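A.B. asks: Fold the following for me, if possible:
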Amino acid sequence: MAGARGRGRGRGVISWYELLNISRDAAERYRAYEQADPIACPNDGEPLREGPDGQGLYCPFDGWRPNGRRVGDGLTST
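C.D. replies: Modelled structure (predicted):
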């Protein structure tokens, strides 16, 4: 029985500090993900492309832009 006690070490045994480090690492990665510039449209997943008006990235499918405006906004006068 003495051998059975030592068999589990290194396999599946994790300390609370290791879990805390995993949680902190995940939170750090999530913050970095949230702050990164988008690479795809959140509406349809279409990869973003350089806008036709030279004003940054846009979605060619629905015109979405990371700043909330759409391609063509501001072209019409009121």
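A.B. asks: Could you use CA atoms for every contact and neighbour count after this?
C.D. replies: Noted.
A.B. asks: Output the longest helix belonging to the chain.
C.D. replies: helix 16-35 (DSSP state H).
A.B. asks: Name the next helix or strand downstream of that one, please.
C.D. replies: Sequence-wise, the next helix or strand downstream of helix 16-35 (DSSP states H and E) is strand 49-50.
A.B. asks: helices or strands up against that next one?
C.D. replies: strand 57-58 (3 or more Cα pairs under 8 Å, 6 or more residues apart in numbering; DSSP states H and E).
A.B. asks: Please give the structure of this sequence too, so both can be compared:
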Amino acid sequence: MAEPTGANTPPSRSVTAPDGFTREYPMRIARHRIVTVLRERGQPFRAEWVERELPERVDPAKHVGLLATLHLDPAELADAPSP
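C.D. replies: Below is the predicted model of the structure:
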């Protein structure tokens, strides 16, 4: 049984492995995905700022406020977890 996610627990994604077991992996977002969405919305200055200020692999738990301000859903942008 999975433990409930607390405020200090980073977002994760459940993946069912070929062996049939489900595993939780920390969720990360590729910075280029955020930049692409912002440019598609016609927000080039925000996109440029994100490229300068955020790491290549964004931790949604660490940047939750920024993602909310940009109206981005981390679950939609997250990279596929690699087991």
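A.B. asks: tm score of chain vs chain?
C.D. replies: Put the two chains on top of each other and the TM-score (TM-score structural alignment, normalised by the length of the first structure) is 0.21; 20 aligned residues with a Cα RMSD of 2.4 Å.
A.B. asks: So for the longest helix of the first structure, what gets flagged as buried?
C.D. replies: Neighbour counts over helix 16-35 of the first structure (16 or more other Cα atoms under 10 Å) mark no residue as buried.
A.B. asks: can you give me the helices in the second structure?
C.D. replies: 31-40, 44-53, 64-69, 74-77.
A.B. asks: Identify the residues contacting the second one?
C.D. replies: Contacts with helix 44-53 of the second structure, where a contact means Cα atoms under 8 Å, 6 or more residues apart in numbering, come from 31-32, 34-36, 38-39.
A.B. asks: Top of these by number of neighbours, please.
C.D. replies: The residue in the contacts of helix 44-53 of the second structure with the most neighbours, by other Cα atoms under 10 Å, is residue 34 (23 neighbours).
A.B. asks: Tell me the spacing between it and residue 25 of the second structure.
C.D. replies: Distance from residue 34 of the second structure to residue 25 of the second structure, counting by Cα to Cα, to the nearest Å: 20 Å.
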